[in-house]
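**Q** pasting the sequence and the predicted model now:
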Amino acid sequence: MTYFKFLLATALLLGFAACSPTPPPWHVVLISLDTTRADHLSCIAGPDSRAQTPALDLLASEGVLFLQAQTAAVTTLSAHSSLMTGTWPHSHGVVRNGFELNPVNQTLAETLGACGYRTRAVLGSFALDSRFGFDQGFEVFDETFDLLVGAGGADQNQRLAEHVTRAALSRVREHDQDEPLFLFAHYFDPHAPYDPPLALREAWAQQIGAAVGDPLTVERAVKAGQKLVLGPDVPAPGLAGTIRGGLSRELVEQHPGTSAVLDSQLAALYAAEVEALDAALGVLFEGLREEGLWERTIVVLTADHGETFSEHADRWNHGLWVHDTTTHVPLMIRLPAAHPQAERFRGQRISTVVSTVDVYPTLLGVLDIEVGSRVQGVDLGPLLRGEDFDRGAVFSEATQPWMGLEEAAHERGHWANSLKPHSVRKGRWKYIRAPYLKLEQLFDMEADPGEQNNLFQDPALAEILADLRGELGAYQELENPLPSEFNSTQLEETRVRLEAMGYGGGAREGPR
């Protein structure tokens, strides 16, 4: 029995998605960019883009670019779990970083592995470590990190983009190209601390000045912005305080949305990090060409979430709120020229609002693999073929604050994140509800893409508001999370490592 036939038989016995009757001819590379705002890709933001991303621009020009993709959750592990399972967080069960992905979930790696693919993963950060179950379905799971927590302000073990590319190409070179490959590559550089390579720091020297993007500097920027609302005599909670205890209505509703000099410097550091990431991706793409895989490989690229700067109350954060600064992510799919659908994909720019949960079923549709019954995302194939297609509402959820809200939700018999902010996008409209603050927001994303003008109390929009409330209510009625436990082993390891380097206190929560 051949390797492929053996796996096909195994897949059918285990109830996995049905595979094509013949071995799949296309390799698949799925790339995730951590903490990468869609508006920092020049193929999306255009000539006014803060960062220039020629490698990503070229990839987008060779495939289809989704201009309004939304992530399902705004922290790394929960967002990636949705990407890899095609399900919403209140189904896969991963509340936030540090929780374990239940093995009942069927991941994309498991599905493709059962259909004959050899599966490889190369990680950029500890947030997706195998102890959290994210290695499900991968034969090789490379979680070798060379930048350890505390080094340069790192809040978790990680590795630089150039090292992720080097490891990914090493996995490609050791692979037998006669067998289909599924490679997942996770890049982490834009995540704080904002510390671009020296060459890019020098290129951005005028905008960066003497600023550094370490946690203490970020905390100082957050508190300075909070003081603009709270006044000089009220203690500012800072980033750490809001992640634990949440924002106040005052901070959310009165936030000025302006940038101080330090905010602008941090934003320049972030943009330089994105450009460094783009350079590493260019090396990856060239390496795939040199190895002869480029014209046999489907490339899917997205991000887990973005990063708010000083635009909103969730300053220099992802996780606390669901503005587009954190929910709007890049998404592009590039097919090799020989693929029968390649010409249809090439150069498309699609403005329909879609979700990262749609990646799983859309990719399986391209590969002619049947989607399993648990998948909640939508196959975007009809949209790509130019057919009339209504994607329907798209949802995102916050994963912070932590203290008290998850316990209160459980006591009420609800999903752990149910009291945290949620959003629904439908056409030009975006509705946000934050139950723990008893706060609602409504934005016209065409007239106000920066989400500065809350239209919640506009009586002319009452019907639209009622419709979006209904959509979010129906979404939340679907909650049926698989069990997931918080893995606390990371906390003790972090405490020991920090104390060994002379830092006191230690960590009490997982990395954000």
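**A** Structure received. Numbers count the residues shown, from 1 in each chain.

**Q** CA only for contacts and neighbour counts going forward, please
**A** Noted.

**Q** the strands in the stretch 201-350 of the chain, which residues?
**A** Per DSSP state E, counting those that start in this stretch, the stretch 201-350 of the chain carries strands over the ranges 297-303, 328-334, 348-355.

**Q** return the most buried member of the ones you listed.
**A** Of all the strands of the stretch 201-350 of the chain, strand 328-334 has the most neighbours on average by mean count of other C-alpha atoms under 10 Å, namely a mean of 26.

**Q** helices and strands around that one, which ones?
**A** Judged by 3 or more C-alpha pairs under 8 Å, 6 or more residues apart in numbering; DSSP states H and E, strand 328-334 is in contact with helix 54-61, strand 64-70, strand 297-303, helix 342-345.

**Q** could you give the angle of the third one to strand 64-70?
**A** Pointing back at strand 297-303 there. Relative orientation of strand 297-303 and strand 64-70, computed by axes from the mean of the first three to the mean of the last three C-alpha atoms, to 10 degrees: 30 degrees.

**Q** got the strands of the stretch 201-350 of the chain as CSV, with distance to Asp176 columns?
**A** Output for the strands of the stretch 201-350 of the chain, formatted as CSV (distance: least, C-alpha to C-alpha, whole Å):
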stretch, distance to Asp176
strand 297-303, 14
strand 328-334, 22
strand 348-355, 33
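
**Q** so which of those gets nearest Val172?
**A** For Val172, the closest of those is strand 297-303, at 11.7 Å, according to C-alpha to C-alpha.

**Q** who are the packing partners of the closest one?
**A** Counting by 3+ C-alpha pairs under 8 Å, 6+ apart, strand 297-303 packs on strand 27-33, strand 328-334.

**Q** ok, which of those comes nearest Ile298?
**A** strand 27-33 (4.8 Å).

**Q** on that earlier part again, closest to Cys43 out of the helices and strands packed on strand 297-303?
**A** Of the helices and strands packed on strand 297-303, nearest to Cys43 by C-alpha to C-alpha is strand 328-334, at 9.6 Å.

**Q** next up, a structure to set beside the first:
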Amino acid sequence: MPLQMSLLMLGTLAFSSVACTPDEVEDARPTPTGVPVQAIDHAGPKPHNILVIVIDTFRADRLGRGLTPKMDAFASEATVFNRAVTTIATTMPAHASMFTGLAPNRHGVRWNGDELADSNLTAVEILRDAGYETAAFVSKTRLLTQAGFHQGFSILSDPRNGRAPLNRSGEEITAMARDWICGEPRKPFFAWVHYNDVHSPYELNDFAKEQRGDYAGVLAEGATGKTLLANSQEIASSPEDMRMLNALYDGAVLGVDRQIGNLLDECPGDPILEDTIVILTSDHGQLLGEHRELLHGGKLWEQALRIPLIIRHPTARPGLTADERVGIADIAPTLIDLGGQNIPAGLQGRSIARAIFGEEIEERVYVSEVKREGADEEAALGPADLAVYDGHHKVIRKAGEVKIYDIANDAEEVQPIPTSQSQQLIERSQVLMDAYSQADTGAVSVKREELDPSTIDELRALGYIE
């Protein structure tokens, strides 16, 4: 691919939009966000409801392995995107990309202590202004109470700036969401349901206990994030520890799969979900000893960056697959598009709605980042380490070292391609990485929250801080 084409693709990634201009919007009405919307005609056909399910820390490779019968059944009725990636393997920045259609260098959320600034326009706000009733039921409550993702939602499982447990169980979130979805008839709804069950800490449930056998190591009774951080090198170097860690993770996957099944059961006497667009995805994955590493923060490996993305549309043909590369930042413009609204100019993501109906979408370059490790707080906001997805190649720049992988044939990233054979690809990716870093406009809008001691203790238990 010529270098000029790569730069054009980066420009498309960063600055283009498939939206029409405000002058082209017929019957648009002013809104609190200033973005014209197509107001829902409540006397006409009811638009489809939209339900977005996010399973925090869920690896795409767990689907189709006997661990997820409910999600596999759902996938058989939907379109499965086989090559979806996140912008960053960290919860809050990734969610910010999902809701804004922007990369972290534009929306400004670079780690789990940042708050999405009100100046960022979210897909939820656009749908709310168009007439959708909006609700969020979130297991990791800080996403609503402190991280800024309350924007656009009328109903919240936990109030803004209110006191709440750090996490709610999957069972509790499912019950809250179903009580609302299956309630009285209402105007079209948009709901976000978030599960944290696959994130550490990992309990020794029945599945993990059965898999444990005579194992008596550090993970024999489960694992907190603190345990994984403190013993990461030892666990990642021990086949038995890794086997047990995978058993704990898979046990959590089995549990959240049951919750997805319960959530998607039809409401008694009301087939409301038959008329609902359902999107199932994750914010990022998790390393379970691959590359001798654990967890996800600061990782650029496929186990951390690749995510599931499955979309079921009431009128689309079931059982489709899409093999073009897509990203988490594509979800926001897709939501806007599916909601019948015009996509604002300037989004880095693009609508992939056409793929739901079997149409091809263009291949694009995608960039994923991590914050700089070992730097002071302000310097850490700049992306020093990046991954560029370019066709079937992935170029990783980590701590100044560049490696290239053919992930179509080496999905586990075991054997890098000799750089001597890939000078053109390295040069092209270097230009893209430099352009990405130079386009960093979002950090100034971030408001960093102050964490109280109890919150710090809870975050330490989850493995976010040492």
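**A** Perfect, I can see it now. Fair warning: this is a prediction, and the values are worked out from it, not measured in the lab.

**Q** related to what we said a few turns ago, can you put the helices and strands packed on strand 297-303 of structure 1 in CSV and add distance to Arg512 of structure 1?
**A** Shown next, in CSV, are those (distance: least, C-alpha to C-alpha, whole Å):
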stretch, distance to Arg512 of structure 1
strand 27-33, 15
strand 328-334, 18
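
**Q** separation between the closest residue to Pro382 of structure 1 other than its chain neighbours and Asn317 of structure 1?
**A** Closest residue in space to Pro382 of structure 1, ignoring its immediate chain neighbours: Phe389 at 6.4 Å, by C-alpha to C-alpha, 6 or more residues apart in numbering. As defined by C-alpha to C-alpha, to the nearest Å, Phe389 of structure 1 lies at a distance of 34 Å from Asn317 of structure 1.

**Q** more neighbours, those two?
**A** Each of Phe389 of structure 1 and Asn317 had its neighbours counted (other C-alpha atoms under 10 Å), and the higher figure belongs to Asn317 (27 against 13).

**Q** on that earlier part again, out of the helices and strands packed on strand 297-303 of structure 1, which is closest to Ala9 of structure 1?
**A** strand 27-33 (21.0 Å).

**Q** post-alignment, that closest one versus structure 2, mean distance?
**A** Strand 27-33 of structure 1, aligned to structure 2 and superposed, deviates on average by 0.6 Å (mean C-alpha distance after the TM-score superposition for structure 1).

**Q** and that strand, which stretch of structure 2?
**A** Across structure 2, the stretch matching strand 27-33 of structure 1 (TM-score structural alignment) is residues 49-55.

**Q** what residues does that stretch touch?
**A** With contact meaning C-alpha atoms under 8 Å, 6 or more residues apart in numbering, stretch 49-55 of structure 2 is reached by 188-198, 273, 275-283, 339.

**Q** list the residues that contact Glu407 of structure 1.
**A** By C-alpha under 8 Å, 6+ apart, the contact list for Glu407 of structure 1 reads Ala416.

**Q** again with Gly382 of structure 2
**A** Under the criterion of C-alpha under 8 Å, 6+ apart, the neighbours of Gly382 of structure 2 are Lys371, Arg372, Ser437, Asp440.

**Q** hmm, which two among the residues you listed are most spread apart?
**A** The widest separation within the contacts of Gly382 of structure 2 (C-alpha to C-alpha) is 14.0 Å, between Arg372 and Asp440.

**Q** and of the helices and strands packed on strand 297-303 of structure 1, who's closest to Gln441 of structure 1?
**A** With C-alpha to C-alpha as the yardstick, what comes closest out of these is strand 328-334 (17.1 Å).

**Q** what's the average distance of the closest one to structure 2?
**A** Comparison of strand 328-334 of structure 1 with structure 2 after fitting gives an average deviation of 0.4 Å (mean C-alpha distance after the TM-score superposition for structure 1).

**Q** that strand aligns to what range in structure 2?
**A** Strand 328-334 of structure 1 lines up with residues 306-312 of structure 2 when matched by TM-score structural alignment.

**Q** and Glu172 of structure 2? What does it align with in structure 1?
**A** That one, Glu172 of structure 2, aligns with His163 by TM-score structural alignment.

**Q** in what helix or strand does its match lie?
**A** helix 161-173 (DSSP states H and E).

**Q** also Arg433 of structure 1?
**A** In this assignment (DSSP H and E), Arg433 of structure 1 forms part of strand 429-434.
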